[in-house]
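Trainee: got a structure for you, letters missing:
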């Protein structure tokens, strides 16, 4: 582990103020690692950005590795919490994938540090990296299965389709969310959704 501090088994915040401090540290870590990367980022940089003492850091995290691992899980959760309520408003299963990509593009454009942090996690914490994508694909597979039950998409959709759509979304987010966000997100989502509809849409 890196920058190990005094450990404590239960680091769950016990008060609302404690939760705010922990959230502030995670937000500061996103800035620190997003700008500098994991290896160049530091605990002192995180606490300086968060405006808190070093001791406060060790109240909630054991090390730089620990907060990075928590950050990957937190950012994955933020994507889920941003996208899921919007998908719930979809007209049908195909429209749900359009809204899913559109929402992801919006999130990526306002959290451009997401890609650097997730990509680095493959080498810093492979389990967290894998969990991020496996959990995302599992949600998509469940969504597609429900769409198939309703007759919105082909009845033979499966996990492979979920991973294929997720892979497309990941690279569209990189190209049109992080590298260049000048093209309307609605346009990107519509073009990609046409591919999905032709690929897994309900047979006419």
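Mentor: Ah, there it is. No experiment lies behind these values; they were computed from the predicted model shown.

Trainee: contacts, neighbours, all on C-alpha from now
Mentor: Fine.

Trainee: Can you name the residues that contact the residue nearest the centre of the chain?
Mentor: For the chain, the residue nearest the mean C-alpha position is residue 76 (3.1 Å; Cα atoms, centre = their mean). Going by Cα atoms under 8 Å, 6 or more residues apart in numbering, residue 76 touches residue 132.

Trainee: Below is structure B, check it against A:
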């Protein structure tokens, strides 16, 4: 049996649950919100349907969130955290950074296939909560750049501007996830990662 995740409410720490039961309820509400916003979008989504999907009373919803915007913001942060916690350990567990890039791309595409609402929710956040949208990408990029710098320090990759590199690799991964995670699953994540990692490792220059 999987151990329930422990989501945090970064924008409203006083509402973060202190008990296991509360964490399970919050997890159910966030998962229900992902389904609701993923299917209907922010403007057509409703608190009543989120509560219904999550199997909780309206009153329980308002224990954790004051409004639809509040849960949407929390959901963006939660999905961003899930991406980081899914991909980063896979990269770091690899024997070297280039192998880690390959494994990380595959892990991200696999995550997207299980969470296809990610793209609609993140894209809508650019208009509903632009600060949350920017934070999502900025925090991932900062962590990515730091890990690239560490890999350079170990002699695993060449020197260069790690911030630019981080954003470039992220941009590639975003569209790979859209194409091969959301739109089409005909190729395995590993097959896609093999091609993309070759581009990261060798570039487009002729041998």
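Mentor: Thanks, I have the structure now. As the structure is a computational prediction, the values presented were derived from the model and not from experiment.

Trainee: Show me what the residue nearest to the centre of structure 1 aligns to in structure 2.
Mentor: The pairwise alignment with structure 2 assigns residue 76 of structure 1 to residue 80, based on TM-score structural alignment.

Trainee: mind listing what the residue in structure 1 that residue 166 of structure 2 lines up against touches?
Mentor: In structure 1, residue 166 of structure 2 lines up with residue 162, judged by TM-score structural alignment. Contact analysis of residue 162 of structure 1 by Cα under 8 Å, 6+ apart lists 137, 138, 140, 141, 144.

Trainee: could you check the distance from the equivalent of residue 150 of structure 1 over in structure 2 over to residue 200 of structure 2?
Mentor: Under the alignment (TM-score structural alignment), residue 150 of structure 1 pairs with residue 154 in structure 2. Residue 154 of structure 2 sits 18 Å away from residue 200 of structure 2, going by Cα to Cα, to the nearest Å.

Trainee: between the contacts of residue 162 of structure 1, which has the most around it?
Mentor: Greatest neighbour count in those, by other Cα atoms under 10 Å, goes to residue 144: 27 neighbours.

Trainee: Can you name the next helix or strand after whichever helix or strand it is part of?
Mentor: If you go by DSSP states H and E, residue 144 of structure 1 is part of helix 126-150. Next helix or strand after helix 126-150 of structure 1 toward the C-terminus (DSSP H and E): helix 159-173.

Trainee: And the closest residue to residue 61 of structure 2 other than its chain neighbours, how far from residue 78 of structure 2?
Mentor: Nearest residue to residue 61 of structure 2, sequence neighbours excluded (Cα to Cα, 6 or more residues apart in numbering): residue 51, at 6.5 Å. From residue 51 of structure 2 across to residue 78 of structure 2, the span is 18 Å (Cα to Cα).

Trainee: Aligned counterpart of residue 37 of structure 2 in structure 1, please.
Mentor: Checking TM-score structural alignment: residue 37 of structure 2 goes with residue 33.

Trainee: In a helix, its match, correct?
Mentor: Yes - assigned with DSSP: H, G, I helix; E, B strand; the rest coil, residue 33 of structure 1 falls within a helix.
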